[in-house]
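A.B. asks: Mind folding the following:
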Amino acid sequence: MQSTLDAASAFLLKHPSGDFARGDLVLAPVLPWLALLGLLLAAAAVVWVAVRGLRGTTPRDRVVLGGLRLAVFLLVGLCLLRPTLVLSRAIAQRNVLAIVYDDSRSMTVADQDGGTRLAAVQAAFGDSTTLLRDLAERFVVRGFRAGTATDPVASAQALTGTGSRSDLGAALATAREALADQPLAGIVLVSDGAQNGFGDLDEELGRLAARGIPVHTVGVGSAPFARDVGVDALQLPDEVLLGSEAPGALLLRTRGVAGRRVVITAEVGARLASIDTVLVPTDRDLLEVPLRLPATEPGTVPVTVTVQEVDGEATTLNNRTAGVLRVRAGPEKILYVEGEPRPELPFLRRAVARDSALQVVALIRSADGKYLRLGVDDSLELRDGFPVDRATLFRYRGVVLGSVEAGFFSGDQLRMLQAFVTERGGGLLALGGRDALGEGGYAGTPVGEALPLELDPQVAGNGDAAGATRLRVRPNAERGDAGFTDLGREGVSPWDSLPELTVVNAVGAPRAGAEVLLEGVAGGRSVPVLVSQRYGRGHTALFLPQDSWRWQMAADLPPDDRTHVAFWTRLLRAVVDGVPDQVALDAAPGLVAPGEPLQVRMRVADSTWRPRDDALVTVRVSPPDAPSFDLPLQGDLGAAGEFTATLTPTGLGPWRLEGEAIVGTDTLHAATLALVSADVQDPGSMERDDRTLAQIAARTGGRVYDIDALDRLPDEAALTTSGITARAATDLWDAPLVFLLFLLLLGADWFYRRMKGLA
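C.D. replies: I've put the predicted structure just below:
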């Protein structure tokens, strides 16, 4: 459509429509303005006299004929005004034009006139083509290949279509920076528009627009496919605890397979993790498939997900994707605070005793000022009771509050617990009990504000005076199985066979953003039982029953039933899930192809979890087949306490990164692993993305072309304000449109007089 409009505009007005947006429309009258105004008034008077003297005409005839003749004089006046289009044009051979070729694997899809996209690009931009010769006459042409990384390339014939990603933002940035000291007239981006890299395309387009550098996009490929199942993205958690099932998600984009079943296989390391069969819905093209990936070995483990080929698919290149799962070995320390001895704690400790990734440290008040400590590392830990400073409390990754009243803590300790979640990023779990929640006086306190349920201040100090409510626990009907009890697995009882539990606390509605995971049913009404929410940098949860130990001791349950064990293992793992370390080292993406850059980021905080920009940081890189070396990091001005660097690994295998941070008198360490593999796929949709291509051109003032229609590219690329340019003016008074308007007006006058029988 746009090409048709441009062709029509070029024929009628001597320029395509886009030139009028780029240039300046000015008037250069051949006579002074007063003279032109006088001529126009004289012409109007002549028309008025001539029309008034016509015989045998009606008033309507005089109006029509007068209007047509006046329009002719106005058109003559417009020509005398001499409208001119002034355009900025690049001076020949004084400017550079960058051509960025997409060299990712998506370019090997065979959907371009019976051949591959890559073949179409090489045919259009080959060394001997008319297009490249015309461009070379006007510009110094510089080529770049955008695949795993962006590198200079001599010609399109050197493209291989083996790049692991399509990072258009990084490719444009590399081309701009490489030619920063040269007059850059513009950039031609030859791509299918797929964008699945880690560069910030929007930010780079802003930089190009600010510098006035246009990006002309050349679309390759077809859109949409008739039939295809492609991996759009693989979502994995940043880190999981050893022995957990990592919650992941696979985003599938489907075409023409609605109502059919597809088979999805997931592998973690060398082990087959799952085989799922999914029914493709009929009402949408984007499908999210949940994944449960077992974390059975510590460290950085590759994850591969494959979608079985569907008959008639346009391509299978996007049926496979990979990522990495970072698994913490633990143990993760959780501080459990209990105001009185009660069965819940010993049963909880027994439930997680065999989990080597969890360490529950218990502080139980046995009398005023007297405490029983369980699970401590040494005789000094918690010797004086609950921590009174941030550094001591923040050593734990999670806190569980049992039946202990708010008055047990000082005001500073309550605020410190809130900061433990909001600033340290820890997990806080509150349990029900006669001295817990609202009954314990937490309403209106910093801890009460952090909990995911509203607390009633009117019940403070009432204990269980209102009586206990027995209810049967089940997953939230709107959410489904909360995943805390491994339902359906051997040794775990179904929900409806578990004993009822007791609730003695009065609570309000869930807060905005809170998620009800489990609910209890009593007397036909449902009560939130397990609720969680994000809060600051961390998360909080509330488990309302006071006697989950009944799930272990009920006489009608099998002796080897593991429901209680599975529930508390899952719940406590959720409490410490995603809790950050004092020093964290990350290399993203964790799985790359040789030559693909890694973004290395190190976050440093002190013992009170305040970011430290003054830390002395170093990272030691150990390649699999070369000597170790130090990677220098620079402070990130946009993020406090963070340091960044770019690493481009080449050798295949695991690359180990070991970070060291000196904060005051403390020396802290962190480590991570990046995997370099030749089998990294180009994830995401492989259809041509016209929307992205149009956005790139529109944001930067460029044009959109099809690979089969590039005749006007050399001329239009020369119309730029970037680089070394000269301004050229083109008269528009002699445009074919003006001549056609003259013929139309004079012909209309003749036809009307002929129709009315006038002279």
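
A.B. asks: can we go C-alpha only for contacts and neighbour counts from here?
C.D. replies: Noted.

A.B. asks: Pretty sure Thr296 is one of the things Ala246 touches, is it not?
C.D. replies: No - with contact defined as C-alpha atoms under 8 Å, Ala246 does not reach Thr296; the gap is 10.3 Å.

A.B. asks: show me what contacts Ala71?
C.D. replies: By C-alpha atoms under 8 Å, 6 or more residues apart in numbering, Ala71 lies in contact with Leu745.

A.B. asks: which SS class is it?
C.D. replies: helix (DSSP: H, G, I helix; E, B strand; the rest coil).

A.B. asks: Repeat that for the one 3 residues further on.
C.D. replies: Under the three-state scheme (three-state DSSP), the conformation of Leu74 reads as helix.

A.B. asks: For the nearest residue to it once chain neighbours are set aside, pull up the helix or strand it's in.
C.D. replies: Closest residue in space to Leu74, ignoring its immediate chain neighbours: Leu40 at 7.3 Å, by C-alpha to C-alpha, 6 or more residues apart in numbering. Secondary structure assigned from DSSP states H and E places Leu40 in helix 33-52.

A.B. asks: any idea how far that helix is from the chain center?
C.D. replies: Centroid separation between helix 33-52 and its chain, computed with C-alpha atoms, centre = their mean, to the nearest Å, is 65 Å.

A.B. asks: Over to stretch 621-628?
C.D. replies: 32 Å.

A.B. asks: same question, stretch 415-431
C.D. replies: On C-alpha atoms, centre = their mean, the centre of stretch 415-431 falls 28 Å from the chain's centre.

A.B. asks: one more to put side by side:
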Amino acid sequence: MLIDVSESMTRYRDPWLDARKREETIRALGGDPSVTRLTRLEQVLQLLSRREVALLERLRERHQVLLYTFGADVRPQALPRAGEPPAPLRIDPPPPDLASSTQIGTALERVLADTAGQPLAGILLFSDGGQNLGPDPAVAAQRAAENHSPIFTIGLGDPHQPRDLAVANILTDEIVRKGDEVVVQVALRQRKYEGATVPLVLRLGHRELGRVEVRMEQELEVHSFSFVPEETGLFRLTAAVPVQRGETNRTNNVKTFNLRVIDKRLKILYIEGTPRWEYRYLKNAILRDKSVHFACLLTDGDLSSGGEGNVPIYGFPRDRKELFSYDLVILGDVPRNFFTRLDLENLAAFVEQRGGSLIVIAGENHMPWDYRNEKLAEVLPVLIPAFPEQRTFLAPFRIELTERGRNNPMLWLAADPAESERIWSQLPGLYWCGLTDGRKRGAEVLAVHPAIRKGAENELAPIFLHMNVGMGRVFMSMVDSTWQWRFATGDKYFYRFWAQIIRTMKPQELPGADAFTRITTDQNSYVLGQRVRITARLLTPNYQPVRDDFARAEVRRQQDGQIFPLRLEPVLGAAGTYSSEWQPPLPGDYRLSVYGYGGRKTEGLRDFNVEVASIELDDPALREQPLRQIAGSSGGSYVPLTEVASLPERLRDASQRFQSRLEHELWDTPLALILFSLLLVGEWVLRKWKGLL
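C.D. replies: Just a heads-up that it's a prediction; the model follows:
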């Protein structure tokens, strides 16, 4: 028997908008309407304690009963011993870490593991069905079916959703540079507050960054803020809306986000073949930002002049150490013969291993055509055709954003997404684009040609693409004339477009980290009960992947200094990359460190926080359909509360009878030997007496 003790079962009280379910609950618990004011767990305990049901006592007449409670974890509970007088079942209030989530799949897997090799008549599951973390219960239900162990699910609660307003997410870069513009998107989610206008406030620490009135027209509304950080350090962004009348969950109206501001100048390397117009305007745009270290190289120019940036360069960096010192590399229409094979290998490693960013701008002569079957092609997001294919148009075409492109701040030309989309629709058209054999799997197409289709999938030809490659990222443009957007609007949209591309593509650098060591987590913030996915990338001083059997890391809880050592295992197919999962035991702020090459410890590589936020109360309604699916997949059934008393008759008799033979050696038994000896002596005496001897 499994009883759900998650927060939605132990703290939440249903609004009972469903009259049918309310009446069913009242009848099942004896007819007193006051039972609807109980928590769901209290209703389960009252139901099991009713004499008319006597479920535990009747089950124990024919079965051995195991009782578990579950939420974020599974915990066995003691039952009175057989023969003891029946007493009402009691379950103590669960601790916050146990109640923080509902993991039905974990609970079912635990029961199947504990009873492996034993006949299991069935599993009784009392829950509201609100699975929100952990493995899919459908997998465990299938295993139960294979073991002929049906699952009977009993649903608790009101299936209607309560009213709720929540800060759903904060989206921004986790590491930003002092003096750069930072764009923050805040998503609000509402349920049954359509048309309401609510004040949204964004703060950085105690400083208010912005306040806006948001009208809730859709289920999800997104608003953008922007600011320029003036101090370095670790800060907490907080987005908040006031609690609304009628809200049942008052814990999700505030959300936080860890933001680190660093004082490090961005270092860019731009390599171009000839001084085409795209190069001229983009180079000037980058030079306008005096905070950027900018090395700029024309391959058909005089390399001895030191280039055209604000940092001198006299040729492509020939060793990894020099190349890896850059944050971002821009490749234009550069001929293949400018690079050695080692240069291209280093460029690929710059993205995959160093975690650098690469921006590639196609051209009419060389890029990407010259690089088919080269190492560089492995990190590009497009499939390069065997022969160059490009189109020059008599009439201009206008770039068309995909759904992903419209929702990606990288391509927003205004703070308001709707206004940005209007601007895109009015930009001057272009006359040339390069064509490929389509995108690679894993590449994100942000913009397309409105009419030309290419590739095996016959998709619209990609114009702007983005792809994560190893530890780094690649952005590719298949047009070379975005400078034409300057007509009628000046530099405004051309500069904004490329500034946002460069800002978004900036690699995340952390204080205490270096080019040899990086450790990341899959999220910035977690709810207590969630597992943290940790990934480390380790290089030797020669920029080669570390190939140790495992890597060591540690997590420090900032509030009390507790240290938790971790062992990271190698990731198959990703040399120098190690990974592990860890579940924080307590809420608080945590800091990750890792031991790199030669056991050298790098401090403070990653900060994240763990909150006792209520994902349980975000969506507390009874999920009857998933419970029916779990039961049906296992060969069991969904049981209404009014039919719980019939459960003992539904369970099959899983007991098994065995016959065994016990053999004893008589000669090893003294009594048998004495009896046998007396029998022989008696026969001899009888024969002697009768004269037969």
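
A.B. asks: Superposed, what's their TM-score?
C.D. replies: Remark: TM-score between the superposed chains equals 0.66 [TM-score structural alignment, normalised by the length of the second structure]; 586 aligned residues with a C-alpha RMSD of 5.2 Å.

A.B. asks: Which residue of Ala246 and Thr296 of the first structure possesses the greater neighbour count?
C.D. replies: Ala246 (21 against 17; other C-alpha atoms under 10 Å).

A.B. asks: Excluding sequence neighbours, find me the nearest residue to that one.
C.D. replies: Spatial nearest neighbour of Ala246 of the first structure, chain neighbours left out: Leu293 (4.9 Å); criterion: C-alpha to C-alpha, 6+ apart.

A.B. asks: so who does the one you found touch?
C.D. replies: Contact analysis of Leu293 of the first structure by C-alpha under 8 Å, 6+ apart lists Glu245, Ala246, Pro247, Gly248, Ala266, Val268, Ala273, Ser274.

A.B. asks: and which of these is nearest to Ala367 of the first structure?
C.D. replies: Nearest to Ala367 of the first structure among these: Glu245, at 40.4 Å, using C-alpha to C-alpha.

A.B. asks: Any idea how many residues pack against Arg691 of the first structure?
C.D. replies: Neighbours around Arg691 of the first structure, by other C-alpha under 10 Å: 9.

A.B. asks: element containing the alignment partner in the second structure of it?
C.D. replies: By TM-score structural alignment, Arg691 of the first structure lines up with Gln625 in the second structure. According to DSSP H and E, Gln625 of the second structure maps onto helix 624-634.

A.B. asks: For the one helix or strand the residue nearest to Ala246 of the first structure maps to, buried residues please.
C.D. replies: Following DSSP H and E, one finds Leu293 of the first structure within strand 286-294. Neighbour counts over strand 286-294 of the first structure (16 or more other C-alpha atoms under 10 Å) mark Leu286, Leu287, Leu291, Leu293, Pro294 as buried.

A.B. asks: Check these and tell me the two furthest apart.
C.D. replies: Across those, the longest distance by C-alpha to C-alpha is 25.5 Å; it joins Leu286 and Pro294.

A.B. asks: all helices of the stretch 251-400 of the second structure, in order?
C.D. replies: With helices called from DSSP state H, counting those that start in this stretch, the stretch 251-400 of the second structure shows them at 277-287, 320-323, 341-352.

A.B. asks: and the residue positioned nearest the centre of the first structure, what is it in contact with?
C.D. replies: Centroid check for the first structure by C-alpha atoms, centre = their mean gives Phe198 as the closest residue, at 9.1 Å. Counting by C-alpha under 8 Å, 6+ apart, Phe198 of the first structure makes contact with Asp167, Ala170.

A.B. asks: ok, how many other residues are close to Ala709 of the first structure?
C.D. replies: Residues near Ala709 of the first structure, counting by other C-alpha under 10 Å, number 12.

A.B. asks: counterpart of it in the second structure?
C.D. replies: Per TM-score structural alignment, Ala709 of the first structure is aligned with Glu643.

A.B. asks: Can you identify each of the strands in the stretch 401-550 of the second structure by residue range?
C.D. replies: Using DSSP state E, counting those that start in this stretch, the strands found in the stretch 401-550 of the second structure span residues 430-435, 444-454, 459-469, 472-477, 517-521, 525-527, 532-538.

A.B. asks: typo on my end, it should be the stretch 601-750 of the first structure
C.D. replies: Taking DSSP E, counting those that start in this stretch, the strands of the stretch 601-750 of the first structure run over residues 616-622, 629-631, 634-635, 642-647, 653-663, 666-676, 704-706, 725-731.

A.B. asks: and of those, who's closest to Ala185 of the first structure?
C.D. replies: The closest of these to Ala185 of the first structure is strand 725-731. By C-alpha to C-alpha, the value is 8.6 Å.

A.B. asks: Distance-wise, check Ile151 of the second structure relative to Glu57 of the second structure.
C.D. replies: 20 Å (C-alpha to C-alpha, to the nearest Å).

A.B. asks: For those two, indicate the residue with more neighbours.
C.D. replies: Using other C-alpha under 10 Å, the more surrounded residue of Ile151 of the second structure and Glu57 is Ile151, with 28 against 18.

A.B. asks: who touches the more buried one in this structure?
C.D. replies: Going by C-alpha under 8 Å, 6+ apart, Ile151 of the second structure touches Gly122, Ile123, Leu124, Leu125, Ala141, Ala144, Ile630, Ala631, Ser634, Gly635, Gly636, Ser637.
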